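> I'll drop the sequence and a predicted model, then ask my questions.
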Amino acid sequence: MQVLLFLALSLVLLGIELWALVDAARRPAGAFAYGGKRTKKFWVLLTAAGALVGFIAIPPPLGLGILGTFTMFIAVVPAGVYLADVRPAVSGYGGGRRRPPSQGGGW
């Protein structure tokens, strides 16, 4: 039961790391300067390193568990910082909504 719990936890943490990596890669480089944060390259490399370490730390039976289970908690820290601090700052780049709000009575 404990093995399955650690396996599920590591997969959730890997999902968070991949979410941060994909989000950082999809943002334009100008958004990071606009938000007053480090460069896009910095955040993509940092979240990619965290995702790689998180992937390597997946315990058996799905992974090798080479780095140990505590490493998966350390690997999620850059993703957490990105999602909690950087993502909100860079999401305002481009000036607002993509589509204008509805202007009518409903027909």
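Now that the structure is in, tell me what you want to look at. All values derive from a computational prediction rather than experimental measurement.
> going by C-alpha atoms from here, please, whenever you check contacts or count neighbours.
Will do.
> sketch out the helices for the chain, chain order is fine.
Applying DSSP state H to the chain gives helices spanning 2-26, 29-34, 40-56, 69-75, 77-81, 87-90.
> put this beside the first:
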Amino acid sequence: MAIYLNFFQFFVLGALGLLALGIQVWALVDCLRTPSADFERVYKKTKTFWTAITAGAVFFGFLYAVVPLMALMVPSMGMGMILSLAGATAAGVYLADVRPALAEVRGRGRGHQNRGSSW
């Protein structure tokens, strides 16, 4: 019975790790595609700062999600999970706080949709 729980834990934690990795990669790609002047206009640190944060998040997410899946080992619930959660949190902060502010500057935010037709 214990071996089934280990397999279940492996697949659940692996799926969550891949989901977190996808979110972290999304944040990094969005950060890299945004011009650095936009970061200065919204007063959200610098592009270099957010690139370093999201790249670190992707690195730790990759270590947690992909390396155990390739080795077919049960991921440990120790420091790897904590670092992956920290990376997912950092990517979440970027996506929930910085990205909407940048979208407002670029004219693709919520307010832009309510301004009416562009005709």
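Looks like it arrived, so ask away. Here the structure is a predicted model, which means the values were calculated and not measured.
> how many neighbours does residue 75 of structure 2 have?
Counted with other CA atoms under 10 Å, the burial measure for residue 75 of structure 2 works out to 21 neighbours.
> got the helices of structure 1 as CSV, with mean neighbour count columns?
Formatted as CSV, the helices of structure 1 follow (neighbours: other CA atoms under 10 Å):
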stretch, mean neighbour count
helix 2-26, 18
helix 29-34, 17
helix 40-56, 20
helix 69-75, 17
helix 77-81, 19
helix 87-90, 18
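> got JSON lines for the ones you listed, with distance to residue 101 of structure 1 too?
Formatted as JSON lines, the entries for the helices of structure 1 read as follows, by distance: least, CA to CA, whole Å:
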{"stretch": "helix 2-26", "distance to residue 101 of structure 1": "25"}
{"stretch": "helix 29-34", "distance to residue 101 of structure 1": "24"}
{"stretch": "helix 40-56", "distance to residue 101 of structure 1": "31"}
{"stretch": "helix 69-75", "distance to residue 101 of structure 1": "40"}
{"stretch": "helix 77-81", "distance to residue 101 of structure 1": "32"}
{"stretch": "helix 87-90", "distance to residue 101 of structure 1": "22"}
